[in-house]
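1. Fold the stuff below for me.
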Amino acid sequence: MAENNQQGQEKTEEPTEKRLRDARRKGQLPRSRELVTVVMLLGGGLALILTGSYMANRFSQVARAAFSAPREMLLDESIMAGYLANSVSEGFLALIPFFSFILLAIILSSLALGGWVITGEPLLPKAERVSLIKGLKRMFSAKTLIELLKSVLKVVLIAGIMILAISYFYKEVLSLSRLPLKSAVSDSLTILSIAVLSLGGALVVVSLIDVPFQSWDHRQKLKMTRQEVKDEMKETEGNPEVKSRLRELQKELANQRMMDGVPDSDVIITNPTHFAVALKYDLDRAKAPFVVAKGTEQTALKICEIARAHNLPILQSPALTRAVYYSTKINQEVATELYVAVAQVLAYVHQLNEFKAGRSHYPEKPATPEIPEKFQR
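-> As a prediction, the model looks like this:
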């Protein structure tokens, strides 16, 4: 059953990738104790088969040495202490291969479902762990019912396997006392390995139920309400209103920087009011004339206003203005096909400056420039 959040909204949305990553970072992963148990039993049974002969030899050597110790050694405490330490170390060495298999089984079972993550988050104290209400909810939840059914099934399976194992190996177990030490230890390990493998195989049924349930239960816990999804999107991608405002501020700053460059322009060409482009020719900055500023409507009027305030020439050339506006970005050189048209404008500006300085007569305005067809819009 889907839980409700504090606002009463039902958690119907699948967890997002961010929600899953955050849960993993906190150590919230799907875990199946039944899978770990089964893999440990099967791994332990296999380990007993593979290492049984080795352990039987080592244990029989330890036992033989213990039972054949001379009487003088048994009465000497200093010798017995060293002998005991040696026996313990020999026994430990005999068990290392077996426990290595068990450790490998634990690692593989953990990686199979959820993987590994190192975090101290689960160790932190949380109020919900001591909450009476939440505790009662956990006691009477669907998960508790599943756990109860699994426990009953495990008891039935384990009891059945034990009864079958005792019935099947009854005579062999009774005959172990009549066998030589090495054979008795080896046969005991063989019987134990078969019993453990049988038990692990039986519990596979429980793990096949538990693994899908744990994965489903984990995702159910991480499900989100629609509002939580929206809030996460705002947090991740940014609030749309804030982003829009930031774009506006960035645009204003860019326009301001552009307007600051208008007084350094050589000429302003216009449409005459809908478009305006500020051009400059400076060999120290570019090999060809480049656009200092451009704009339409209110921006175009502002460019012209700044130009008049600084006594910059303003030339109406609708076709050339539109061509440069659409084909050239700010601080970019004009297109090669427009060099001639722009050169005519700059030549007129140069002659106009010469006239203002009293070194030439008033120039004639340049003829309407020819604009290549691909620039005509």
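
2. okay, CA-based contacts and neighbour counts for the rest of this
-> Noted.

3. wait, residue 49 sits on residue 193?
-> Yes. Counting by Cα atoms under 8 Å, residue 49 does reach residue 193; the two are 6.2 Å apart.

4. Now do the shared contacts for those two.
-> Common neighbours of residue 49 and residue 193, using Cα atoms under 8 Å, 6 or more residues apart in numbering, do not exist here.

5. between those two, who's got more neighbours?
-> residue 193 (23 against 20; other Cα atoms under 10 Å).

6. How about that one: what's its closest non-neighbour residue?
-> Counting by Cα to Cα, 6 or more residues apart in numbering, residue 45 is the residue found nearest to residue 193 once chain neighbours are left out, at 4.4 Å.

7. before we move on, what about residue 195?
-> Leaving aside its chain neighbours, residue 195 sits nearest to residue 165 (6.3 Å; criterion: Cα to Cα, 6+ apart).

8. to compare against the first, here's another:
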Amino acid sequence: MSTVSPADAPSVEDLAPVFEVSEVRREGDRVVYVGRPRAPPSTIESELAPLFYERGFDLRLAARSEARAPRHVLIATRRSIGIDGVPWKNIALALATVLTTLYAGTVWYHIDVTAEPLNLLKAWPFSLAILTILGVHEFGHYVTSRIHRVDASLPYFIPIPPPFGTAGAIIRMRGRIPSRKALLDIGASGPLAGIVATVVVTVIGLSLDPITVSRSVATSDAARIEFAEPLLLRGLAWLTSQPLSYADPTKQLHPLVFAGWLGMLVTFLNLLPVGQLDGGHVLRALAGPRQETVAAAIPAVLFGFAGLLLLFGDATVEVGIWIVWGVFTTVLAFFGPATPIRETSLDRKRQAVGLLTFLVGVLCFMPIPFRIIV
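-> You can find the predicted model right below:
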């Protein structure tokens, strides 16, 4: 039995004010402190976690029942923020998303791939635009996670069939977030970086000549999708003096404009203030534990919004997006938000960044993102 801490871990004396240590042992990359709390167990982690965090450890308190008396253990695990080995799953999903976005691009470019499958490659600008928007968004999170020494995975892209080709991308936050400041930085960096890429892609798309389709395609009786115009898209069209529609039905907006539109939709959905969505992170950093009250109301708001659109709006199946997200946010609200180790409030600069982030979401909002015209 030892009561001497390893040199790289906090000492017994460091813990003494809130935790009386009777034994210390090393278990691989973990340091285990056995003893009894001198403060309420619910406060031990928040009291000691910053001390361990500075030494490169994540901390967890656990209770162990024994015949003589219950004991508590502090388990300090060495934090790793590097990438171990080749991230094959990330690579495979990224390659799959390249294929699905290429295929989705052939829909918007009206490229026929049935006779010549290699025509798929002609849709590369659309695929590159989508992957750039999503990649910049997720690497915004990843870089700030590394800055704050929080363990996070590389992005996982999510491939789906056309017309979108992707459902976005995510990163996994495996480490504890040290403070509300770090939570705000990590949560806001993705949407803010992603919206810059979205604006660039959209402006490029607006500046390019519209694509031309045959009159038979333009006047076809087949169902088509009509997309809404969020405030940000309208503003960019106004600033660039470019139209968002054409009187000639054979002319259609360049597919890069649709890629920007998709970036705006993904940004808004990510900024819903619930669970571990980006909006949930930002609001948790701004409002503290009160964020959970807001998050609990979000599913009801989405279901109610869908109901109002069905009753009073000119839409039916299109409102399914809000029903689906109502279910999704219900699950997210149940599991709760990320909880920072330190609950220190934010300075005015970061409060402004948080409000700016939600303003971006407002500019990307679309009551009915798309309509199916039959």
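
9. so what number do they get for TM-score?
-> Overlay of the two chains. TM-score (TM-score structural alignment, normalised by the length of structure 2): 0.24; 134 aligned residues with a Cα RMSD of 5.8 Å.

10. is it true that the residue nearest to residue 195 of structure 1 touches residue 197?
-> No. The criterion here is Cα under 8 Å, and residue 165 of structure 1 misses it with residue 197 at 11.1 Å.

11. Who has more neighbours out of those two?
-> residue 197 (22 against 18).

12. close enough to count as contact, that one and residue 39?
-> No. Using Cα under 8 Å, residue 197 of structure 1 is not in contact with residue 39, being 9.9 Å away.

13. quick one, strands of the stretch 151-300 of structure 2?
-> Assigned by DSSP state E, counting those that start in this stretch, the strands in the stretch 151-300 of structure 2 fall at 156-159, 166-170, 211-212, 224-227, 251-252.

14. Mean neighbour count for those strands - can I get that in JSON lines?
-> Below are those laid out as JSON lines (neighbours: other Cα atoms under 10 Å):
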{"stretch": "strand 156-159", "mean neighbour count": "21"}
{"stretch": "strand 166-170", "mean neighbour count": "20"}
{"stretch": "strand 211-212", "mean neighbour count": "15"}
{"stretch": "strand 224-227", "mean neighbour count": "12"}
{"stretch": "strand 251-252", "mean neighbour count": "18"}
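
15. mind giving me JSON lines with those strands and columns for distance to residue 270 of structure 2?
-> Output for these, formatted as JSON lines (distance: least, Cα to Cα, whole Å):
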{"stretch": "strand 156-159", "distance to residue 270 of structure 2": "14"}
{"stretch": "strand 166-170", "distance to residue 270 of structure 2": "10"}
{"stretch": "strand 211-212", "distance to residue 270 of structure 2": "31"}
{"stretch": "strand 224-227", "distance to residue 270 of structure 2": "19"}
{"stretch": "strand 251-252", "distance to residue 270 of structure 2": "28"}
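
16. right, so of these, which gets closest to residue 184 of structure 2?
-> strand 166-170 (17.1 Å; Cα to Cα).

17. Which strands and helices lie in contact with that closest one?
-> helix 88-109, helix 124-147, strand 156-159 (3 or more Cα pairs under 8 Å, 6 or more residues apart in numbering; DSSP states H and E).

18. can you list contacts of stretch 95-105 of structure 1?
-> The contact list for stretch 95-105 of structure 1 (Cα under 8 Å, 6+ apart) reads 36, 39-40, 43-44, 47-48, 51, 55.

19. Now the buried members of those.
-> 36, 39-40, 43-44, 47-48, 51, 55 (16 or more other Cα atoms under 10 Å).

20. element containing the residue nearest to residue 144 of structure 1 when sequence neighbours are not counted, please.
-> Leaving aside its sequence neighbours, residue 144 of structure 1 sits nearest to residue 138 (Cα to Cα, 6+ apart; 6.8 Å). Counting by DSSP states H and E, the element that carries residue 138 of structure 1 is helix 132-139.
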